[in-house]
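*Asks:* prediction below, plus the sequence it came from.
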Amino acid sequence: MPLELPGEIRSLLENACSKQHATLIDAILRGTKERMILELFVDTPEGISLEQCENINRDLLKQSETNAFLDAIRSIEVSSPGVDRPLTHWWQYPRNIGRVLEFTFLNEEIHKHGSYTLLEADEHGIVCRDSKQSKKSGNENTTFSFPYSEIQKAIVKISFN
């Protein structure tokens, strides 16, 4: 079960990320109070680099010298969110154009939950094609537009074709 991450520590983490022009996607504090492990998932519009992750880690280790909470953490792990984590920012969508995403919408009466191929993405929303429907009907031109405000969750589906 994740431990509670104090708000002031979250701000400190976000600041360390912003120094590397990165965004903190998620922070998970796990383990026990005696053996805490902090996992940071960070990203940029271009994709996070190993060097940026290392620099964030070094910055936090340096800050642990003067911050009792950070000093109590046994391990800090900084990485990209990976394909199994939901997309949380609009700028994560363009680099997934052409991939199939599993969507959950806030209102299923308006948009049906399911797998859609991402065709376009910008700061306003996305354009997708329902892969299953287009295969059944033979109509590859049926597209749907969704503003981000209607998307509850979107995860890239891993394909082994």
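*Replies:* Ah, there it is.

*Asks:* C-alpha from now on. contacts and neighbour counts both.
*Replies:* Noted.

*Asks:* in this structure, which spans are helices?
*Replies:* Ranges of helices in the chain, per DSSP state H, are 7-18, 50-63, 68-71, 131-137.

*Asks:* export these to JSON lines and tack on distance to T88 and mean neighbour count?
*Replies:* Shown next, in JSON lines, are the helices of the chain (distance: least, CA to CA, whole Å; neighbours: other CA atoms under 10 Å):
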{"stretch": "helix 7-18", "distance to T88": "15", "mean neighbour count": "16"}
{"stretch": "helix 50-63", "distance to T88": "19", "mean neighbour count": "17"}
{"stretch": "helix 68-71", "distance to T88": "26", "mean neighbour count": "14"}
{"stretch": "helix 131-137", "distance to T88": "23", "mean neighbour count": "12"}
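
*Asks:* got another, please set it beside the one above:
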Amino acid sequence: MEETITNLLETYFTTEAEFQDCFVVDVNHSNKKLEVFVDSDSGMTFAKCQRISRYLESYLDEAKPLGEEYVLDVSSPGVDRPLKFYRQYLKNVGRTLEVTTTEGETYTGVLKAATPTEVTLEAKQRVQDGKRKKTVVEDINIASDAIKKSIVKISF
């Protein structure tokens, strides 16, 4: 089901000019509930989510893969969901991220740059300076394939 919905939306996004910068982040299906998380390089709006939802409803009502009754939720991923794609990192340059590596290390810092192969965080680190510790700001490069989880940290 997840693959079918993803393929359906990717085709829709390539044929509709308004949605050409949109991409599927995640699709979750359980019982009669379908959750679809979509993002856009130019930012997701309520109107875009609504049009995508109506498009999916027409498919679900006609093909009935979930039966007669179902719950459909189409939304943007939100800041509490981990970043999954390079495009999401590009949108979040300048924001604070918490990155956990596959080796279990956690880094928190401002995302300075992102490439398809690595991200660069500007992070404050405590280092030993003689008998005292001092705080230094340094760039930390993390290979994309070494990232287990990245979450945008909200500061108030």
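*Replies:* Done, it's in. For clarity, every value in this text was computed on a predicted model and none was experimentally measured.

*Asks:* before we move on, the earlier item: now the helices of structure 1 as TSV including distance to E150 of structure 1?
*Replies:* Compiled in TSV, the helices of structure 1 are given as follows (distance: least, CA to CA, whole Å):
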stretch	distance to E150 of structure 1
helix 7-18	26
helix 50-63	31
helix 68-71	37
helix 131-137	20
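
*Asks:* out of these, the one nearest H113 of structure 1 is which?
*Replies:* Closest approach to H113 of structure 1 among the helices of structure 1 (CA to CA): helix 131-137, 12.1 Å.

*Asks:* give me the helices and strands touching that closest one, please.
*Replies:* strand 114-121 (3 or more CA pairs under 8 Å, 6 or more residues apart in numbering; DSSP states H and E).

*Asks:* which other helices and strands contact the strand it packs on?
*Replies:* strand 100-105, strand 125-130, helix 131-137.

*Asks:* nearest to A27 of structure 1, of these?
*Replies:* Closest of those to A27 of structure 1 is strand 100-105, at 22.6 Å (criterion: CA to CA).

*Asks:* can you tell me what sits against the closest one?
*Replies:* Residues from elsewhere that reach strand 100-105 of structure 1 (CA atoms under 8 Å, 6 or more residues apart in numbering): 111-118, 150-158.

*Asks:* show me which of those are buried.
*Replies:* 111, 113, 115-118, 151, 153-157 (16 or more other CA atoms under 10 Å).

*Asks:* now these in TSV, with distance to F41 of structure 1?
*Replies:* Converted to TSV, these look like this (distance: CA to CA, whole Å):
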residue	distance to F41 of structure 1
H111	29
H113	26
S115	25
Y116	25
T117	25
L118	23
I151	21
K153	17
A154	16
I155	15
V156	16
K157	19
